[in-house]
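Participant: Got a sequence here, can you build the structure:
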Amino acid sequence: MTETTRLEAGDPAPQFTLTDQDGASVSLGDFAGQKVVVYFYPAAMTPGCTTQACDFRDSLGSLKGAGYQVLGLSKDAPAKLKEFQEHDRVNFPLLSDEDLSVHHAYGAYGVKNLYGKEVTGVLRSTFVVDESGTIQLALYNVKATGHVASLRKKLGLDA
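Facilitator: Below is the predicted model:
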């Protein structure tokens, strides 16, 4: 498999329109003029992804207070995302990218090391998009635990 192109700070954020957990269409362009945290996670309702989503959930008030909207993307179907949202009280949009087209556009799908073995899959990644639609931060292969605290530090927010 060819290596997926990775985005860097200063690159234009790839635009997308995806279906959320409620079946509504959500576009990155809906948030023009706002700062957006777009994060990719492997699978709803798995331990690491739940930890990460709950960290974003618990930090959402202060992130929104600092002007950031959060969008979580996975390859899960909208029905699974709805179950995840309800089970863990996720308070931000969860978007379904079943064909992985947005994952590929952001470089969030490719070869990774899983338990010492090379596999192809979702790369847990986070992107901060500024008000003009430009990538401010591109973070690949982040850890589920402690990621939101690390991100807050990178953004200059108090933990």
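Participant: CA only for contacts and neighbour counts going forward, please
Facilitator: OK.
Participant: Tell me which residue lies nearest the centroid of this structure.
Facilitator: Relative to the mean C-alpha position of the chain, the nearest C-alpha, by CA atoms, centre = their mean, is the one of Tyr39, at 1.1 Å.
Participant: Hmm, Phe56 and it touching each other?
Facilitator: No - assessed by CA atoms under 8 Å, Tyr39 is found out of contact with Phe56, at 10.0 Å.
Participant: Quick check: neighbours shared by the two?
Facilitator: Taking CA atoms under 8 Å, 6 or more residues apart in numbering as the contact rule, Tyr39 and Phe56 both touch Val70.
Participant: Proceed likewise with the subsequent sequence, for comparison:
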Amino acid sequence: MEKAYDFTLYDSEGNAVSLHDFLGQKVVVYFYPKDSTPGCTKQACSYRDHFAELTARNLKVIGISKDSVTSHQKFIAKQNLNFTLLSDPDRIAIEAYGVWQEKMMYGKKVMGVARTTFVIDEQGMILKRFDKVKPDQDVAQVLALIDSLKAE
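Facilitator: Modelled structure (predicted):
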């Protein structure tokens, strides 16, 4: 297993949040392209709607995008989100986790955030990386992984 990069970024209230703040619990860190876009809204609302199931499994959820703190505030308020969104305008964590990638957009190659989810264990090690995540399947993949670990 690989150690997760220990970032410090700002949440929607302007508070510094570091990955090491969550040692002792499992953390889902998901990277997404942009607040209030259809896929990102679907993904965020899925995490919101499954919050009780995630919490019951001692999972914390953190969403990270390049959007500003102000953009996150609006997105959280509009969608009534109940978990942490972090702003990474300088792509510190985005680059460290290797999710700043070439993508095709309207037939053109552009650089952007690839929708990617990481599940990090209590010691800060990456348990699993999900690439090319589908917004409506992300939470189910995470829950299935956690439940399979319990079964072992």
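Participant: Please report how far the counterpart of Ile126 of structure 2 in structure 1 lies from Asp97 of structure 1.
Facilitator: Applying TM-score structural alignment, one finds that Ile126 of structure 2 aligns to Ile135 in structure 1. Distance, Ile135 of structure 1 to Asp97 of structure 1, using CA to CA, to the nearest Å: 20 Å.
Participant: Determine how far the last residue of stretch 113-124 of structure 2 lies from the first.
Facilitator: 22 Å.
Participant: which other residues reach that stretch?
Facilitator: The contact list for stretch 113-124 of structure 2, computed with CA under 8 Å, 6+ apart, reads 3-4, 19-20, 22-33, 65, 94, 99-101, 103, 126-134, 138, 142.
Participant: for the residue in structure 2 sticking out farthest from the centre, what are its contacts?
Facilitator: Seen from the C-alpha centroid of structure 2, the residue lying at the greatest distance (CA atoms, centre = their mean) is Gly107, 26.7 Å away. For Gly107 of structure 2, the contact set (CA under 8 Å, 6+ apart) is empty.
Participant: measure it to Val28 of structure 2 for me?
Facilitator: The separation that Gly107 of structure 2 has from Val28 of structure 2, given CA to CA, amounts to 32 Å.
Participant: ditto for Glu102 of structure 2
Facilitator: 24 Å.
Participant: So for these two, which residue has more residues nearby?
Facilitator: Taking neighbours as other CA atoms under 10 Å, Glu102 of structure 2 and Val28 compare with Val28 leading, 21 against 13.
Participant: which one in structure 1 is aligned with that one?
Facilitator: Going residue by residue (TM-score structural alignment), Val28 of structure 2 aligns to Val37.
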